[in-house]
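Peer 1: Could you look at this predicted model? Sequence included:
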Amino acid sequence: MSKSAAKDFANPAEDRAGRRIDPDVLSVLRSCTADEEGVTLPPTQLDRKLYVRVNEVLTALGGKWNGRRKKHVFDEDPREILAVAQSTGSYMSPKDFGFFPTPPDLARQLIEFADLEPGMLVLEPSAGHGALLDLAAAVVGRENVVGVELLEANLKKLAEKGYATMAGDFLSMEPEPIFDRVVMNPPFSGLADIAHVQHAARFLKPDGKLVAITSPSFTYHSSKKAQAFRDLLDSAGELLAEIEAGAFKSSGTDVRTVMLTLDADRLPWNLDETDSQSSSERMAA
């Protein structure tokens, strides 16, 4: 991969500004009250069209209208997420974060490609509900898997399963090359998947391996980032499988995907280090 291509991958980041809330909808939300189980609308009759738009936001935040309780009921305490929406005038749903759980058949296929062995240390960025961690833990041991997750509800599920987790935006985390394997199904929107894969590769040991499910968009996209990723894949990995639309239907999307792998010993930064060590050894001799 050229220096210019490598530059295109440096310091990956994503815009997480969220969806803006229309002023009239925001006014209603700021008049809502919330307790540990749900959100109650203000005691005024809302225009039907306005109610539909308010309901859209509350549903995206995780609520569901309950006529008996006369409130939008949430699985998790909604007070914090409502307060964020009220103060920022924007909101995000799990789908905005690209959260589409890995279907069981694809998860098993990915884990097979990862060639796991007992005792290996395994990372799953954007771990979701732990579909890949569950299968990896069965091989390497629960104590040897680590998940990264941004959504609070998913973090709670991972904690209930007993997994070690790192909370936050994966792309903002400083890489530490300690993992034998990375297994991942990252967010796809706006080439976010290739940014996640490239960043995740820096968490691998020099002899480690990454296996990921991504969108196929990098294979035909004309951007510099997509070209740089194609160069990276050519030098350090390969496409393992093309997955037809419909495989993720149970998770709420019909997007086509691919499965790919990267071998750490062929990554540019590890090759550069190897070349540098060889030069030093020759000079010492």
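Peer 2: Yep, it's here.
Peer 1: only C-alpha atoms for contact and neighbour calcs from this point on.
Peer 2: OK.
Peer 1: Let me see the contact set for the nearest residue to residue 165 once chain neighbours are set aside.
Peer 2: Once its chain neighbours are removed from consideration, residue 165 has its nearest residue in residue 147; the separation is 4.6 Å (Cα to Cα, 6 or more residues apart in numbering). Contacts of residue 147 were listed using Cα atoms under 8 Å, 6 or more residues apart in numbering, and they are 123, 124, 125, 126, 127, 130, 133, 158, 163, 164, 165, 166.
Peer 1: The fifth one belongs to a strand?
Peer 2: No - according to DSSP: H, G, I helix; E, B strand; the rest coil, the state of residue 127 is coil, so it is not within a strand.
Peer 1: what about it, neighbour count?
Peer 2: A count of nearby residues for residue 127, using other Cα atoms under 10 Å, gives 28.
Peer 1: Structure two is appended below for comparative analysis:
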Amino acid sequence: MLIAKAVCRELELAVCDGPVVRLREGVDPVVADGVHRVLTRSGACWSFRQRAYVFADLYPSGRAAELVERIVARRCAVPRPDRGVVSCPQSIAELLWSEIPHGEGMEALEPSAGHGVLAAEGAARGWVMDCYEIDGDRAADITRAGIARTVGTADFLTIEARAEYDAVVMYPPHRRNVAVEHILHAHRFLRPGGVLGALVSIGIENTAGPAGRKFQELLKCSSYIHVLDDHDFEDGYLLSPTGLRLRAQLLYLYADDAQG
């Protein structure tokens, strides 16, 4: 269905800043509703904090302007087959990092970094960041953004663990068993005294099987969990690969001795 010319006009006048699209003040409510529908159908979320639309899967270095241009050219919402990786919302990235103590020269890793939102926030706070990302295009985006010291293009689970980081920050896959596998592997990259912070779905602590039992042992030894509510999400929410909204929590695991 074609969108109205007035909606296209407002999109042409919108200001695009990276993944953010900001409309003019005082837009006619009917036109604003049309803009809302076409942007959200194209993958954007309304951010109350920024008072703008945010394409969360384009953080930190993607360009919403190119999507808006496609919408205007086609006069309809654009399909997004590349939306398979939805980034950690910026407000949650800030909250996750706020619980991790920082000192000068400290080093952190974002495994399976996606678009590098957590790495970008860490770099902004003065951390020396390294990343792994399996997709070459997304890895190149992180490299171009200049937020990481190194960016490895690889499946993180194939990387030999090295206990050399003060922190690991991650948004692992949603499926419980896969998420636990990523977390257990990432925990082995921590130096003694380091901390792993992860955005995970509610219920991950109930993962079954050998990996689940090992994960539960870690939780009992040294962990902290912050369950997220709607007030924590200032710029969107979490979606599963099937498009369902997820309840989530921030999980912190500490490394008080050498990893085995």
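Peer 2: The structure has been received and is ready for your questions. All figures in this text were calculated on a predicted structure; none of them were measured in a lab.
Peer 1: So after superposing, what's the score?
Peer 2: Laid over one another, the chains give 0.60 as their TM-score (TM-score structural alignment, normalised by the length of the second structure), with 181 aligned residues with a Cα RMSD of 3.3 Å.
Peer 1: circling back to that earlier point, so the residue nearest to residue 165 of the first structure, which of the three states?
Peer 2: For residue 147 of the first structure, the secondary structure call by three-state DSSP comes out as strand.
Peer 1: Would you mind finding the match for it in the second structure?
Peer 2: Structural alignment places residue 147 of the first structure opposite residue 131 in the second structure (criterion: TM-score structural alignment).
Peer 1: cool, and residue 128 of the first structure?
Peer 2: Residue correspondence, TM-score structural alignment: residue 128 of the first structure in this structure matches residue 114 in the second structure.
Peer 1: before we move on, back to that, so how far is residue 185 of the first structure from the residue nearest to residue 165 of the first structure?
Peer 2: When distance is defined by Cα to Cα, to the nearest Å, residue 147 of the first structure is 12 Å away from residue 185 of the first structure.
Peer 1: Isn't residue 31 of the second structure up against residue 9?
Peer 2: No - counting by Cα atoms under 8 Å, residue 31 of the second structure sits too far from residue 9 to count as a contact (9.6 Å).
Peer 1: Pull the contacting residues for the closest residue to residue 246 of the first structure other than its chain neighbours.
Peer 2: Nearest residue to residue 246 of the first structure, sequence neighbours excluded (Cα to Cα, 6+ apart): residue 254, at 4.6 Å. For residue 254 of the first structure, the contacting residues are 245, 246, 247, 248, by Cα under 8 Å, 6+ apart.
Peer 1: Which of the residues you listed fall in helices?
Peer 2: For those, not one is inside helices, with DSSP state H as the criterion.
Peer 1: Strands along the stretch 1-150 of the second structure, start to end?
Peer 2: Defined through DSSP state E, counting those that start in this stretch, the strands belonging to the stretch 1-150 of the second structure, from first to last, are 15-17, 20-22, 45-47, 52-54, 107-110, 128-132, 150-152.
Peer 1: buried sites along stretch 275-285 of the first structure?
Peer 2: When burial is assessed from 16 or more other Cα atoms under 10 Å, stretch 275-285 of the first structure yields no buried residues.
Peer 1: Please tell me how far that stretch is from the chain's geometric centre.
Peer 2: On the basis of Cα atoms, centre = their mean, to the nearest Å, the separation between the geometric centre of stretch 275-285 of the first structure and that of its chain is 40 Å.
Peer 1: same check, this time on stretch 108-125 of the second structure
Peer 2: Put simply, stretch 108-125 of the second structure sits 9 Å off its chain's centre (Cα atoms, centre = their mean).
Peer 1: So which of residue 31 and residue 9 of the second structure has more stuff around it?
Peer 2: The neighbour count for residue 31 of the second structure versus residue 9, taken as other Cα under 10 Å, is higher for residue 31 (17 against 13).
Peer 1: Pull the contacting residues for the closest residue to that one other than its chain neighbours.
Peer 2: Spatial nearest neighbour of residue 31 of the second structure, chain neighbours left out: residue 7 (5.6 Å); criterion: Cα to Cα, 6+ apart. The contact partners of residue 7 of the second structure, taken as Cα under 8 Å, 6+ apart, are 31, 32, 34, 35.
Peer 1: Compare the residues you listed and tell me which has the most neighbours.
Peer 2: With neighbours taken as other Cα under 10 Å, the top of those is residue 35, carrying 23 neighbours.
Peer 1: can you pull out the helices in the first structure?
Peer 2: So, for the first structure - with DSSP H - the helices run 3-9, 23-29, 48-60, 79-88, 104-113, 131-140, 152-160, 192-201, 224-236, 268-284.
Peer 1: on that earlier part again, please produce a ChimeraX select command covering the buried subset of the contacts of residue 254 of the first structure.
Peer 2: Selection command for ChimeraX covering only the buried members of the contacts of residue 254 of the first structure, criterion 16+ other Cα under 10 Å:
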select :247,248
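Peer 1: which of the contacts of residue 254 of the first structure show up in the second structure as well?
Peer 2: Of the contacts of residue 254 of the first structure, the ones still in contact in the second structure (both residues aligned by TM-score structural alignment, their matches' Cα atoms under 8 Å) are 247, 248.
Peer 1: for the first structure, what's the longest strand?
Peer 2: Secondary structure of the first structure per DSSP state E: the longest strand is strand 204-214.
Peer 1: Check the mean deviation of that one from the second structure.
Peer 2: With mean Cα distance after the TM-score superposition for the first structure, strand 204-214 of the first structure departs from the second structure by a mean of 1.0 Å once superposed.
Peer 1: who's in contact with that strand?
Peer 2: Contacts of strand 204-214 of the first structure with the rest of the structure, by Cα under 8 Å, 6+ apart, involve 110, 113-114, 176-186, 188, 193-194, 197, 201, 257-265, 270.
Peer 1: From the residues you listed, which land in strands?
Peer 2: Among these, DSSP E puts 179-184, 257-263 in strands.
Peer 1: so how many other residues sit close to the counterpart of residue 257 of the first structure in the second structure?
Peer 2: Structural alignment places residue 257 of the first structure opposite residue 248 in the second structure (criterion: TM-score structural alignment). When neighbours are counted by other Cα under 10 Å, residue 248 of the second structure registers 19.
Peer 1: one step back: export the helices of the first structure to JSON lines and append columns for distance to residue 73 of the first structure.
Peer 2: Listed next are those as JSON lines, based on distance: least, Cα to Cα, whole Å:
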{"stretch": "helix 3-9", "distance to residue 73 of the first structure": "42"}
{"stretch": "helix 23-29", "distance to residue 73 of the first structure": "15"}
{"stretch": "helix 48-60", "distance to residue 73 of the first structure": "9"}
{"stretch": "helix 79-88", "distance to residue 73 of the first structure": "11"}
{"stretch": "helix 104-113", "distance to residue 73 of the first structure": "29"}
{"stretch": "helix 131-140", "distance to residue 73 of the first structure": "26"}
{"stretch": "helix 152-160", "distance to residue 73 of the first structure": "15"}
{"stretch": "helix 192-201", "distance to residue 73 of the first structure": "32"}
{"stretch": "helix 224-236", "distance to residue 73 of the first structure": "42"}
{"stretch": "helix 268-284", "distance to residue 73 of the first structure": "49"}
